[in-house]
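Colleague: below are the sequence and a predicted model for it; my questions follow.
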Amino acid sequence: MTSPELLEQIVQLAQDAGQAAMRIYNKDFNVEYKDDKSPVTDADLAAHRVILSGLEKITPKLPVLSEESAAISWQERQQWQCYWLVDPIDGTKEFIKKNGEFTINIALIENGVPVLGVVDAPALGVTYLATQDIGAFKQVGEARIELKVTKKENKGVIRVVGSRSHSSEQLANYLKQFDEVDMVPKGSSLKLCLVAEGAADIYPRLGPTSEWDTGAGHAVATIAGATVTTVDGAPLKYNQKESYLNPFFIVSALQS
């Protein structure tokens, strides 16, 4: 059910939510902590409200799963063939640090596959957008650049994008397979987008993420031509189980 018109509506909606977040970003804001100790700010809730209101107008019959309204039973969710997957602000820790590397994420999931995704980074003035029928793009101002991954041989210097807020011994061990590694630190779902735009060759995520953290960036990466798989090589799928947690996964522009 994707279309150019729908993509433009979602781009505008993500940017509207981004501007709502920026109004809070540019002043003092309140930080609270959820039961799992993850932070949530006034901006998460403001962006969430903008997105939910907009999606209800654009596609009133489609269900929405958002990080800020995730208490939906598996019995209900497993009936969904098509739904919106939303992270109002991914990279809340980056938002709190005010380093600009946070994103607004909206993805359309059909039968477990992200078929449309918008990742807006309002503090950086960049929006990534993708849909299966027209491709993947990076927008800066009014200009749009099409993103097409050129697969690279698995040798020489490999540019690895990793989290600013998470690192692990598992990642260090994984990277031993490469001759030489150039680490590119980045926060939020921007990591998937860096592979899509050719600024990194691989993003191994060997730590916890939730489905809403990755859906939109996943769409951008795969539609641009990268692969997004579990560490076993299976496609990363959505809404296939009761837990929202993703398995460990690899986003790659390397030749297999």
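Modeller: That came in fine, so what should we check first? Remember, it's a predicted structure, so these values are computed and weren't measured experimentally.
Colleague: rest of the way, CA atoms for contacts and neighbours
Modeller: Will do.
Colleague: Val40 touches Ala47, doesn't it?
Modeller: No - here Val40 does not reach Ala47: they are 11.6 Å apart, not a contact under CA atoms under 8 Å.
Colleague: here's the one I want to compare it with:
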Amino acid sequence: MQFCGHPILSSKDIWALLNLCHEASQSILAHYNDAASAGLLRSKEDRTPLTQADLESHEILSAGLRALRPEIPVLSEECSESEIAGRHEWDVFWMVDPLDGTREFLERTGEFTINIALIEKQRPTLGLIYMPMSETGSLGVVGEGAWQVQRDSGIWQSQPLSTRRLPEESLVVLASKRHSNPRLDSCLSFLGSKRELSRLNSGSALKFCDLAAGRGDCYPRFSLCSEWDVAAGDALVAAAGGAIYGLDGEPLQYNARDNLLSPHFVAVGDGSASLWSDLLQCLS
């Protein structure tokens, strides 16, 4: 299969991204499988955990992305302030989370990912969420399509991904038990009053992958997260046929504020369903 149609990246570039994620994932798994190096290195200023696996993945991905396209800057979770000092001047850049789900990594659930997005004019046009444990990636190119890509004996195999239409009588909400809060409770209460409701829990960016694959209908997020947690999933869901709305009903903008915290959002598989506008009105 050839990936084509992206205005900046060639099909060769996209295959190179997959190989780069695989390389970084091997470093992550080496630490994951070694009890002596899989623990907490330190807590960052925002109290989120940092491990040696985060740092090594960051170094591999940053170097690989700069080698791939030297003209495109890299904004990674583990970049220093000096490295991204001019970020507001970037029209095009990579947004990277080298290890999304560090708590899942530390708790050995296996539910952690590598997230890479290409941002153009404050919107993601490509998103790749790579799952080291299964050597599987979910890739979306906005305007072209989305695919699940699996590494098998060193060869990449792919199949298309698509969100599903909202069922008439029921829906599946994708939400982590870690992120329970009053607004999420209100969201679930509203949706439960409209449909028979079931909940699928998973860690890190895997909820975006489930949404893009048609395994769920809605992923509401009302707890603290950063733009690198969301950008790749935003592009993936949009490419698969869904949408992500801020609580104002508008698409999310990236690198548009003084900080890099993500606004609260609702990601949906069937963007045409009127239920979502009713939900956003309820939450406003």
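Modeller: Structure's in. What do you need? Remember, it's a predicted structure, so these values are computed and weren't measured experimentally.
Colleague: tell me the residue furthest from the middle of the first structure?
Modeller: Distance from the C-alpha centroid of the first structure, by CA atoms, centre = their mean, peaks at Asp179 (28.7 Å).
Colleague: now for the closest residue to it other than its chain neighbours, how many residues are close by?
Modeller: Nearest residue to Asp179 of the first structure, sequence neighbours excluded (CA to CA, 6 or more residues apart in numbering): Gly156, at 5.9 Å. By the criterion of other CA atoms under 10 Å, Gly156 of the first structure has 10 neighbours.
Colleague: any idea how far Gly156 of the first structure is from Lys186 of the first structure?
Modeller: The gap separating Gly156 of the first structure from Lys186 of the first structure is 22 Å, by CA to CA, to the nearest Å.
Colleague: ok, Leu175 of the first structure next?
Modeller: From Leu175 of the first structure across to Lys186 of the first structure, the span is 17 Å (CA to CA).
Colleague: same deal with Glu180 of the first structure?
Modeller: To Lys186 of the first structure, Glu180 of the first structure is 19 Å away according to CA to CA.
Colleague: again, but for Leu62 of the first structure
Modeller: According to CA to CA, Leu62 of the first structure stands 32 Å off from Lys186 of the first structure.
Colleague: who's more crowded, those two?
Modeller: Neighbour totals were compared for Leu62 of the first structure and Lys186, and Lys186 leads with 19 against 14 (other CA under 10 Å).
Colleague: aligned partner of the more buried one in the second structure?
Modeller: Using TM-score structural alignment, the equivalent of Lys186 of the first structure in the second structure is Ser202.
Colleague: aligned to Ser53 of the first structure, what sits in the second structure?
Modeller: Under the alignment (TM-score structural alignment), Ser53 of the first structure pairs with Ala63 in the second structure.
Colleague: list the helices and strands the helix or strand hosting its match packs on?
Modeller: Using DSSP states H and E, Ala63 of the second structure sits in helix 52-68. Under the contact criterion of 3 or more CA pairs under 8 Å, 6 or more residues apart in numbering; DSSP states H and E, helix 52-68 of the second structure touches helix 11-32, strand 74-76, strand 92-100.
Colleague: which helices and strands sit right next to the helix or strand just after the first one?
Modeller: Proceeding N to C from helix 11-32 of the second structure, the next assigned helix or strand is strand 42-43, under DSSP H and E. Contacts defined by 3+ CA pairs under 8 Å, 6+ apart place strand 42-43 of the second structure against strand 49-50.
Colleague: residue range for the strand it packs on in the first structure?
Modeller: By TM-score structural alignment, strand 49-50 of the second structure lines up with residues 39-40 in the first structure.
Colleague: check the mean deviation of the matching stretch from the second structure.
Modeller: After superposition onto the second structure, stretch 39-40 of the first structure sits on average 0.5 Å from its aligned residues (mean CA distance after the TM-score superposition for the first structure).
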